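1. Build me a model from this:
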Amino acid sequence: MARRRRIYEGKAKVLFEGPEPGTLVQYFKDDATAFNNQKHGVITGKGVLNNRISEFLMQRLVEIGIPTHFVRRLNMREQLVREVEIIPVEVVIRNVAAGSLVKRFGVPEGQLLPRAIVEYYYKSDSLGDPMISEEHITAFGWATTQEIDDILALSLRVNDFLTGLFVGIGLRLVDFKLEFGRLYNEDEMRIVLADELSPDNMRLWDAKTNEKMDKDRFRQDLGGVKEAYQEVARRLGILPEGGPTDMKGPKVMQ
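-> Purely as a prediction, here's the structure:
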């Protein structure tokens, strides 16, 4: 890694210059952060698990026609991605009341929402990622009205697909965060899904017990963070009891 040019380092990942023009290498760290980086820890092996889980989910989305920046996994901690212009808007899709939604509106945690709620947040650590509206997004030039429409349509498709996938392996997709970018190809531009898909940026609960299987275990000092991530990977069929493999399909829970 030392010989490669570092492009950007975030809380959980590092981006390096890729082997070909228009590509980057996305490296998954073991760092865990919460509350806008006020809480920090290291969970050995988390980066390996997130790399594999994100690869699996991105591939499944590509198969149903969702454009993404993902190209392929390179090794245990790295994947090759297309270089995109990140739109500074985080999209949060909520299916079940949890997290800040509970605090803001007094809704009981675990209450099923009448429909998927989509929220937008300005991607800025220094400002605490404030919640924003479509008016803010267009007024400040972060995205156009057409881009917002594309992002919303893609977000709802991703939610619909992932909700069904996780139901099949005994997990509830409570909520999750998505990021999008502009992918340029000569004179053409299209909006694509970027960043990652893992228990770091989604809430997953066991469908029977409501046990939390995501980064809330770190946020709330519940312990067993790595074990929860491993269980998600096992249910997806990419980390069975016998050890890591490249199995392609999720294990259906009875």
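2. from here on, contacts and neighbour counts on C-alpha atoms
-> Noted.
3. following the host helix or strand of Ile148, which helix or strand shows up next?
-> Using DSSP states H and E, Ile148 falls within helix 145-167. Using DSSP H and E, the next helix or strand after helix 145-167 towards the C-terminus is strand 171-185.
4. Give me the contacts around that next one.
-> 69, 82-87, 89-98, 151, 155, 162-163, 166-167, 189-197, 201-207 (CA atoms under 8 Å, 6 or more residues apart in numbering).
5. and this one, so I can compare the two:
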Amino acid sequence: MARRRQLYEGKAKVLFEGPEPGTLVQYFKDDATAGNGVKNGIITGKGVLNNRISEYLMLKLHDLNIPTHFIKRLNMREQLIREAEIIPLEVVIRNIAAGSIAKRLGIEEGTRLPRTIIEYYYKNDSLGDPMVSDEHISAFNWATPQELDDMNGMALRINDFLMGVFSSVGITLVDFKLEFGRLWEGDEMRIILADEISPDNCRLWDSKTNEKMDKDRFRRDMGKVEEAYQEVARRLGILTESNNGDHQGPEAVQ
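-> Coordinates of the predicted model:
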């Protein structure tokens, strides 16, 4: 596919204009950041793996009638997606205490929460993506109460699905982040899942050992980051033997 005009570059992905109106091409980079860009690095082959892992999970969600922006994978690093009006919120779904909630509330990391908790963060890197309430969301018109209900309902359904998928391959879904957008079709609007689902925005632990298999290995300088991403893809059945000689990262199944 010929390279098209770049529209946006984020920390992990680049968006290009799509071949048809209402579409975009999403390119997955190997760049890794932590602390809202304070820490930067490269995870070799991450873009390839995240592209395939996200494709795999988005297609499964489609089978559950959960609307997403995903249309199809174009190649090893690019997806064709629907253009949506992104809602400026990160929706975080927590099953087990880890990361910021453990620090904020003094809960030992690894403690199973009494029930699944949903948190909202305002998408603004310069402010450090502050945590916000539904009152903030309504007052500042980031999303209507109905839109928030739609996002919550979808988030809980996605959580149930992902917990089952990962549990079946020996992985515990600790928490994860979702982003949503408004898809306009004429005068009709619906909320759809956007962004990606991958070890970049999911905390994934080995079910037996609690070994981390996600970007926390990069955040916390634990090493073996590439191997962790590869292991997630391998367990999901979308990774062949790594091709270590070409420095291009692992080879995903076509």
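6. Buried subset of the contacts of strand 171-185 of the first structure as a PyMOL selection?
-> Filtering these down to the buried ones (16 or more other CA atoms under 10 Å) takes a single PyMOL command:
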select buried, resi 69+82+83+84+86+87+89+90+91+92+93+94+95+96+97+98+151+155+162+163+166+191+192+193+194+195+196+197+201+202+203+204+205+206+207
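7. Okay, and which of the contacts of strand 171-185 of the first structure map to helices?
-> Under the assignment DSSP state H, those contribute 151, 155, 162-163, 166-167 to helices.
8. starting at the chain centroid, how far to stretch 18-30 of the first structure?
-> Centroid separation for stretch 18-30 of the first structure versus its chain: 17 Å, with CA atoms, centre = their mean, to the nearest Å.
9. for stretch 207-216 of the second structure, that is, sorry about that
-> In this view, stretch 207-216 of the second structure has its centroid 17 Å away from the chain centroid, taken as CA atoms, centre = their mean.
10. buried sites along it?
-> 207, 212-216.
11. Now do the end-to-end distance for that stretch.
-> In stretch 207-216 of the second structure, first residue to last residue: 16 Å (CA to CA, to the nearest Å).
12. Could you do stretch 184-200 of the second structure as well?
-> First-to-last residue span, stretch 184-200 of the second structure, CA to CA: 28 Å.
13. what does stretch 15-27 of the second structure give?
-> One end of stretch 15-27 of the second structure to the other measures 6 Å (CA to CA).
14. next helix or strand past the helix or strand Ala102 of the second structure falls within?
-> Secondary structure from DSSP H and E places Ala102 of the second structure in helix 100-105. Next along the chain after helix 100-105 of the second structure, taking DSSP H and E as the criterion, comes strand 112-122.
15. what angle do that following strand and helix 145-167 make?
-> 130 degrees (axes from the mean of the first three to the mean of the last three CA atoms, to 10 degrees).
16. just checking, what packs against strand 112-122 of the second structure?
-> Strand 112-122 of the second structure makes packing contacts with strand 89-96, strand 131-132 when contacts are defined by 3 or more CA pairs under 8 Å, 6 or more residues apart in numbering; DSSP states H and E.
17. in the superposed pair, what's the mean gap between the first one and the first structure?
-> On superposition with the first structure, the mean distance recorded for strand 89-96 of the second structure (mean CA distance after the TM-score superposition for the first structure) is 0.3 Å.
18. helices or strands up against that strand?
-> Here strand 89-96 of the second structure touches strand 112-122, helix 145-167, strand 171-185, going by 3+ CA pairs under 8 Å, 6+ apart.
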